[in-house]
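1. My questions are about this predicted structure, shown below with the sequence.
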Amino acid sequence: MMYYIEQFVRNSIIGAHQYDTGNVNRDIKDKYIYDKRVLEYILFKALQIDLDTIIETTESNQTIYEIALDNDSILDFFERANSIINPNRN
């Protein structure tokens, strides 16, 4: 069980972008996620991550930008206006 918890932590919190469909354990989704011990372990591992070593990927930067647009109506307005004025902008 600890192997699957380690894999879950590594893939979910650290951010792997692939999922191994050849070695599927449905207990992770159906049973372990509701186990209080597992949730405490995941929280413990998440709090131990050194935030200086996290790599910012293109995907994470895009997600952060989308969240910023959702939460900042002025930024969203200017981005939409800029896309109308400058349609060829990347």
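-> Everything's here; your move.
2. alpha carbons only for contacts and neighbour counts from here, please
-> Noted.
3. count of residues packed around E6?
-> 14 (other CA atoms under 10 Å).
4. which element is R10 on?
-> Per DSSP states H and E, R10 falls inside helix 2-12.
5. Show me what that helix is packed up against.
-> helix 26-30, helix 36-47 (3 or more CA pairs under 8 Å, 6 or more residues apart in numbering; DSSP states H and E).
6. Check it against this one:
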Amino acid sequence: MSGGQLIWRTQAGTHCARCLEPSADGTFYEFVRPYNFTSPSAAAAVVLDRNSNGRLEWKVVGSRLSYHQWQEENAQYSEIAEAAIHT
């Protein structure tokens, strides 16, 4: 790892200059300011330094649920609540 800042470019051409900098010991990069990614997969690709499906890579804190599983569960609860309102 070089001592400079890391800049990445997504397929859409967006990038974040000065968002990631080497850690104090130089073993990893860390976010030094907030950055809004366009998708869970874009965020996962930067963090993991490879192509990835962010909906499967990201996990809900304190559980083994993936972001995809969490979305599916919430969608089911929303459908149940919506059906209850209209009955």
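-> Thanks, I have the structure now. All of these numbers come straight from a predicted model, not from anything done at the bench.
7. Got a TM-score for the two of them?
-> Here the TM-score for the pair of chains, by TM-score structural alignment, normalised by the length of structure 2, is 0.24; 45 aligned residues with a CA RMSD of 4.7 Å.
8. would you list the helices and strands packed on helix 2-12 of structure 1 in a markdown table and tack on distance to T63 of structure 1 and mean neighbour count?
-> A markdown table is the format used below for these (distance: least, CA to CA, whole Å; neighbours: other CA atoms under 10 Å):
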| stretch | distance to T63 of structure 1 | mean neighbour count |
| --- | --- | --- |
| helix 26-30 | 24 | 11 |
| helix 36-47 | 19 | 13 |
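9. picking that back up, buried residues, the helix holding R10 of structure 1. List them.
-> Neighbour-count burial for helix 2-12 of structure 1, with 16 or more other CA atoms under 10 Å as criterion, is recorded at 5, 8-9.
10. ok, so of those, who is nearest E79 of structure 1?
-> The nearest member of the buried residues of helix 2-12 of structure 1 to E79 of structure 1, counting by CA to CA, is V9 at 35.4 Å.
11. Surely that closest one touches I42?
-> Yes: with contacts counted by CA atoms under 8 Å, V9 of structure 1 reaches I42, the gap being 6.3 Å.
12. Overlap of the contact sets of these two?
-> Common neighbours of V9 of structure 1 and I42, using CA atoms under 8 Å, 6 or more residues apart in numbering, do not exist here.
13. Now do the buried residues in the helix or strand N74 of structure 2 falls within.
-> Assigned by DSSP H and E, N74 of structure 2 falls within helix 67-85. For helix 67-85 of structure 2, burial by neighbour count (16+ other CA under 10 Å) applies to 67-68.
14. Redo the buried residues of helix 2-12 of structure 1 as JSON lines? Include distance to A46 of structure 1.
-> Putting the buried residues of helix 2-12 of structure 1 into JSON lines (distance: CA to CA, whole Å) gives the following:
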{"residue": "I5", "distance to A46 of structure 1": "12"}
{"residue": "F8", "distance to A46 of structure 1": "12"}
{"residue": "V9", "distance to A46 of structure 1": "8"}
